[in-house]
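S.K.: sequence below, structure please.
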Amino acid sequence: MASGDGGNGGEEWPKDFKKAQGTLNEVLHFAVENTPANEDREPETREPLTEEKKEFLNKVFNDMLRDEVKEMKEHIEVLKRIQDSETEEDQEEKEERLEALLDLCETIDNAQDFLKVGGVSVAMVLCRDPSSEVRWRALDLLAMTVQNNPFNQNAMVEQDALKLFIELLDNDRAYQVRVKALYAISCLVRENELAQDALVKEDGFSSMMRAMQSDIEKLQIKAAFLLSALLWEQPKFNEALHSMGMVQQLISLLLQTEHKLYHEHVMSAILHLVSQHAGCRADSLIPDLNFRGFLEERMKELNGKEEYLEELEYCQKLTALYAAEAQNDNGADR
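M.R.: You can find the predicted model right below:
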């Protein structure tokens, strides 16, 4: 029978009670699975726990009793101490500590604690480490701490994290670092207006365009997807992108590159801008671009190919939009 102290023999529950609940559920599930169905069965006839089951229970109870904030602080202190070291041993230590912190920061509560105990500033320093292996892991960690986390997103915007991510996306020589920098940008700016305003201020859309123009397919796909997602999420970008001639740049990208899967996201971005902003629509009809002719050719190319159905749909919607506008103009002339 449970006592008023929680039925745990007078001991306090772990501080992280939500985590404890999860591990207790694991124990309960284990107990149900391993309890004989026949209640009359003699205790001595039950099979002893196997080593595998003992190991499982030990792990569950150890997880319940972990002080994860303390663990984070220990990792951060070590990283502070060795952040300027370039020895092979310390570089490996940095990688291991960053990976451990990444595991710890999978929950929003831990991610916020990571910010509060000074982890973000240390990780930002490590984004400039001589080792690309350290740099991309630091970026991965920072991306994890801001994903779907408005508190951390706002704090990191104020610490100029976005400026750092854009710089690394543009200039880092390591492919993996550039990919993780773009991932960190995406996690920081999605559904956060403060970060989105900073993206415009830091000319982040030009960086995305340069990523799409790179010869790294993963960057092309991720940058095009992020651009499209942001445009459909936040119409306020339309004017800024019109002023920088984004539609002409996107159309030129389609015209000048071999057809690839990421063109679907480029076409989606064009559709948004053309359908939502009159200036962008006018830009898309500049005669030198011959975008309408390009759309006709692209639809012929995509027709009947199941993997390109969405891109084909975007082309069809653009063509219909131009046709309706031309019909309206003719009607007005009459």
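
S.K.: could you use CA atoms for every contact and neighbour count after this?
M.R.: Will do.

S.K.: secondary structure class for the closest residue to E233 other than its chain neighbours?
M.R.: Nearest residue to E233 in three dimensions, chain neighbours excluded: E191, at 7.7 Å (Cα to Cα, 6 or more residues apart in numbering). Following DSSP: H, G, I helix; E, B strand; the rest coil, E191 is assigned to coil.

S.K.: count of residues packed around E191?
M.R.: Look at E191: counted by other Cα atoms under 10 Å, it has 18 neighbours.

S.K.: show me the helices in the stretch 201-334 of the chain, by range?
M.R.: Taking DSSP state H, counting those that start in this stretch to define them, one finds helices in the stretch 201-334 of the chain at 204-212, 217-233, 237-243, 246-256, 263-276, 278-284, 291-302, 309-333.

S.K.: got the angle for the first one vs helix 263-276?
M.R.: This points to helix 204-212. 150 degrees (axes from the mean of the first three to the mean of the last three Cα atoms, to 10 degrees).

S.K.: and this one, please, so the two structures can be compared:
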Amino acid sequence: MSEREGDGSRQPHNMQGLLNFCTEITAREDPTGSSQVQEMDPQRRAFLEEALRSLTVDVVRKLAEGVKTLCSEAVTMPGEDVTEQEEAMEMIGEYVDDLNNAMDVHKMGGFPVLIRCLDSPHTSLRIGAASLIGDICQNDLYCQENMLSLNIMPVLLHMLDTDEDRQARVKALYALSCLIRDCPKGEAEFFEADGSSYLMRAMQSGVEKLVVKSAFLLNKLVRGNDSHKATLVSMGYVEQLTTILSNDETDSISREHCTAALLGLVSSYPLALAECLRPELHVSEHLKLRLDDIKDKEETQEEEGYILELLKLMERGDGDGDESTYR
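M.R.: Predicted structure coming up:
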């Protein structure tokens, strides 16, 4: 038996055992104290009991209470006080980063409850529900597929396209991104629902966070599956990305993500490269001007790398450029 296994056999199983364990550990780690385990002072013992009790949380019970609170009719009624529901969402959000807790929310019937909140007249609940759905589904195929089975895709796409609140639209896109990334079923449903058109409109919105998240998702989609590139290029994504990059008012974060997405499209797809080489788009000129502006700046190193790769691909494509110029 290993040393770790030996220690594990002595793990405390109740409050008394935990108190004894803490007392023993404290005695071991105090070099000035007696080597013998001493009886704990009653006042200190009472303090420790209270502290340990406060740390003992029945997470499943709290999650169930939160889901029950979100079932209130107040969620669907304008003018109601939804402070309790907002607090319930905040509480659930504290636990769902743990995969087991996210799965528990599904098992207790929480997924339909969250989807219902997406249609709430209360903006705070729409935002909170979309954010929670994203947190729950991120990098978890079980939650992604079970959420998709509830026909959530058109709900999130509609919210992204039409919600009157900008932050709600941003969170809808976050939820979509978490729902479909690395999930074949999610990607298929996204494209079947014409998700690429919704994504294009989000990218054209001029809202920085929507542009960034759209470009990020686009890059993930094209790098994960070459079969999407034909659809996206035929829709004009190359031209859309170059339009954003040629705009002097485009912020640095948007530029970085849009350049990465353009590189993702151009890499290994000749038709995307041919689009970049269209003279009227002036892609090479814009990239070189941007490169001059950011060259050797630490905060734009990633963008610089994307630009260099794009320029190399374009120079090879037209056969005229001196590749060494931008190494």
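
S.K.: can you give me the TM-score here?
M.R.: TM-score of the superposed chains, computed with TM-score structural alignment, normalised by the length of structure 2, equals 0.82; 309 aligned residues with a Cα RMSD of 3.3 Å.

S.K.: would you turn the helices of the stretch 201-334 of structure 1 into TSV with distance to R135 of structure 1 and mean neighbour count?
M.R.: Listed next are the helices of the stretch 201-334 of structure 1 as TSV, based on distance: least, Cα to Cα, whole Å; neighbours: other Cα atoms under 10 Å:
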stretch	distance to R135 of structure 1	mean neighbour count
helix 204-212	19	20
helix 217-233	17	20
helix 237-243	30	16
helix 246-256	30	17
helix 263-276	28	22
helix 278-284	38	18
helix 291-302	40	15
helix 309-333	35	15
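
S.K.: what would those look like in JSON lines with distance to Q91 of structure 1?
M.R.: Shown next, in JSON lines, are the helices of the stretch 201-334 of structure 1 (distance: least, Cα to Cα, whole Å):
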{"stretch": "helix 204-212", "distance to Q91 of structure 1": "29"}
{"stretch": "helix 217-233", "distance to Q91 of structure 1": "26"}
{"stretch": "helix 237-243", "distance to Q91 of structure 1": "41"}
{"stretch": "helix 246-256", "distance to Q91 of structure 1": "40"}
{"stretch": "helix 263-276", "distance to Q91 of structure 1": "38"}
{"stretch": "helix 278-284", "distance to Q91 of structure 1": "49"}
{"stretch": "helix 291-302", "distance to Q91 of structure 1": "49"}
{"stretch": "helix 309-333", "distance to Q91 of structure 1": "45"}
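
S.K.: tell me which of those sits nearest to V146 of structure 1.
M.R.: Using Cα to Cα as the measure, helix 217-233 is the one of the helices of the stretch 201-334 of structure 1 that comes nearest V146 of structure 1, at 16.1 Å.

S.K.: show me what V212 of structure 2 aligns to in structure 1.
M.R.: Superposed on structure 1 with TM-score structural alignment, V212 of structure 2 falls opposite I221.

S.K.: now its match: how far from D63 of structure 1?
M.R.: To D63 of structure 1, I221 of structure 1 is 39 Å away according to Cα to Cα, to the nearest Å.

S.K.: what are the ranges of the helices in the stretch 1-150 of structure 2?
M.R.: 3-8, 15-29, 42-55, 59-70, 83-95, 99-107, 110-117, 123-137, 141-148.

S.K.: any idea which of the ones you listed is most buried?
M.R.: Of all the helices of the stretch 1-150 of structure 2, helix 123-137 has the most neighbours on average by mean count of other Cα atoms under 10 Å, namely a mean of 24.
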